[in-house]
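**Student:** 3D, please:
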Amino acid sequence: MSIPPPGQPPPNPYQQNNPNPYAQQQPQGSVPQQYPYAQPTMPAGIPVTGQPPGTPPGQPPGAPPGQPAGQPPGAPPFGTAEKKSVPGWLWGVGGVVVASAVWAGALFATGGFDSAEEPEAVLGYGFEKDLCGTTGLEAFDERYDTAESAEDANGWGSRQEGLDQSFCSWNLTDREGDSSDYSSSYLSSSAVWHEASDPTGEFAATYKGFEDRSNEDYEYRTEPVNGLGEEAFLVTEDGGGDSGSRSMSLAVRDGWFTYEMDWSYYGGGTDSAEPPSYDEVERMLKAETEAALAGLRKKQ
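**Tutor:** Reported below is the predicted structural model:
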């Protein structure tokens, strides 16, 4: 083995004579063809990216100093952007969402969203089968002979699954009439204990609908009444004409319990006694209804 001249490294026994197998022999005096995959080399001081002299590597041309490549001009450098705080209103929205989720969870836990669960009846009145025996008619006694009316009272009561009902009717004898008077007056009361469905949604519509029955012979008026149950209505009918028939009804809803008392009059001719005024009948209906409701509340 030959000894290399001083200052030269020892030969590499694994190095091939032609380190680039793709290099071709070029004619003498021609420019050597570079390896196609080799990276170009530039003289010192000239960037390989084609940037103007003086532009730091990685900075786009025309960008302010310190602007990294791939970032729009004017934007803060990567990693140095100021962290924006979450707006206060957004925290409020989040709190509402959390509170709503808690509320919804409570409804699910208590069955508030369970449509299969049967609604619970709201009844504050005990069932009474004999309305005839428990209705004193004291409010009507001044105008009518209620003792005689009670003897001829007719009523019934029924208890069924989901609905209890009770009813009574009386023939009223007018104290101002006589034996030749063919006019007649009647009174009835009905109570319904709704145990399977809430009557709230249909109660007002039922009695306001009476006004649509008005025609050239009969006129109906519906008025709300305060102080009785959750809602109450007074329906007045004026028959007019030769018969002089008239009627008045007072209906009350309190929870799932409804009560109605009806008064009616039918004139018998020109010799008939003058019926009580609407104001007088209204006063008697309200007083008697209040007494009946108080008695049924005690039976609960």
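**Student:** Only C-alpha atoms from now on, for both contacts and neighbour counts.
**Tutor:** Noted.
**Student:** So which other helices or strands are in contact with the helix or strand encompassing Val281?
**Tutor:** Secondary structure assigned from DSSP states H and E places Val281 in helix 278-298. Helix 278-298 sits against strand 245-254, strand 257-266, with contacts defined as 3 or more C-alpha pairs under 8 Å, 6 or more residues apart in numbering; DSSP states H and E.
**Student:** Pull the residues that contact whichever strand or helix holds Trp170.
**Tutor:** Element membership of Trp170, judged by DSSP H and E, is strand 163-172. Contact with strand 163-172 is made by 127-132, 144-146, 149-150, 152-159, 184-196, as judged by C-alpha atoms under 8 Å, 6 or more residues apart in numbering.
**Student:** the inter-axis angle of the very next helix or strand once past it versus strand 245-254?
**Tutor:** The first helix or strand that comes after strand 163-172 along the chain, using DSSP H and E, is strand 184-194. Strand 184-194 and strand 245-254 are oriented at 20 degrees to each other (axes from the mean of the first three to the mean of the last three C-alpha atoms, to 10 degrees).
**Student:** And this one, please, so the two structures can be compared:
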Amino acid sequence: MAIPGGSPNPYLQPQQPHPYAGGYSSYPPPPPPAPPAGGGRGGGVPGWLWGLGGVLLASAAWGGVLLATGGLGGGDRPDLAGYGTTDDLCAAADVSAFEDSYSIDSEPRAGTFSGDRLEKAVCDITLTPTGDENYNSVYLNYEVSWHRGTDPAPEFADQARSSEVFFGNELELTVEEVSGLGDEAYLVTFAEESGELTWAVLSVREGWFEAHLSWNAFLDTPEYAELVEARSVTAALRTSAEKTLVALKE
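**Tutor:** Next up is the predicted model:
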């Protein structure tokens, strides 16, 4: 049950899986490859390549924003709220909120970008329901940005709310403001007509630092109905985000 999409905007995701995107990395992941004839989980392009492509595309998009807004020459000092950069976001990404229901399917993959005015890091993690043998998967993607050239605050809320305009008539979509995380935070969720949650992203801004944590499900077996229940998914996302942000503080 993939979600449609494709846009460097973290909220304007799905419609058509982007060939260079994975997990959340500014794009939703493609559907898992069909199992090989001999069984097993092999085949397809490694997930970390999808995520790394998303980083590069998102970074290019941000570079255009900086040039268009004059951020490169701005006099504002970046407020990174004490969040230190990292070469391996997966070392900080906390998945403990999902451990009761899932196991990690493969080695988490990290990617980074470091520019003069923007640094980004991503971590892609693939989970499978404990004991599953039917190729069901959940993709977690952690993406963080340290803005040094322009303040993301003026556009942060609009980025979240804009998803209602672009996808509100096509999908069961909700946008909620979340209290108690950073300076501001938003939760955007997409669901099937049946009500099953298929994709969610929790975004947090603190100063000039941004974090996005997304969950994208490919769970087609009826026994996994509890795993796509919105309340449990969003609670796990919040717990994971809180613990990951603590780990990233200097």
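**Student:** re earlier: could you export the helices and strands packed on helix 278-298 of structure 1 as TSV, including mean neighbour count and distance to Arg283 of structure 1?
**Tutor:** Formatted as TSV, these follow (neighbours: other C-alpha atoms under 10 Å; distance: least, C-alpha to C-alpha, whole Å):
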stretch	mean neighbour count	distance to Arg283 of structure 1
strand 245-254	22	11
strand 257-266	21	12
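**Student:** For Ser179 of structure 1, find the nearest of those strands.
**Tutor:** Closest to Ser179 of structure 1 of these is strand 257-266 (C-alpha to C-alpha; 15.7 Å).
**Student:** residues making contact with that closest one?
**Tutor:** 122-125, 183-194, 243-253, 275, 281, 285, 289.
**Student:** what stretch of structure 2 does it fall on?
**Tutor:** Residues 209-218 of structure 2 are where strand 257-266 of structure 1 aligns, taking TM-score structural alignment as the criterion.
**Student:** cool, stretch 195-206 of structure 1 as well?
**Tutor:** So stretch 195-206 of structure 1 is aligned with residues 148-159, judged by TM-score structural alignment.
**Student:** Quick one: map Gly63 of structure 2 onto structure 1.
**Tutor:** With TM-score structural alignment as the matching criterion, Gly63 of structure 2 is left without a partner in structure 1.
**Student:** For Gly63 of structure 2, give its distance to Leu219 of structure 2.
**Tutor:** Here the distance between Gly63 of structure 2 and Leu219 of structure 2 works out to 36 Å (C-alpha to C-alpha, to the nearest Å).
**Student:** Those two: who's more crowded?
**Tutor:** The residue with more neighbours, out of Gly63 of structure 2 and Leu219, is Leu219; 22 against 17, by other C-alpha atoms under 10 Å.
**Student:** Once you drop chain neighbours, what's closest to that one?
**Tutor:** For Leu219 of structure 2, ignoring the flanking residues on the chain, the nearest one in space by C-alpha to C-alpha, 6 or more residues apart in numbering is Asn136 at 5.0 Å.
**Student:** can you check Leu250 of structure 1 too?
**Tutor:** Ranked by C-alpha to C-alpha, 6+ apart and with sequence neighbours excluded, the top spatial neighbour of Leu250 of structure 1 is Leu234, at 4.6 Å.
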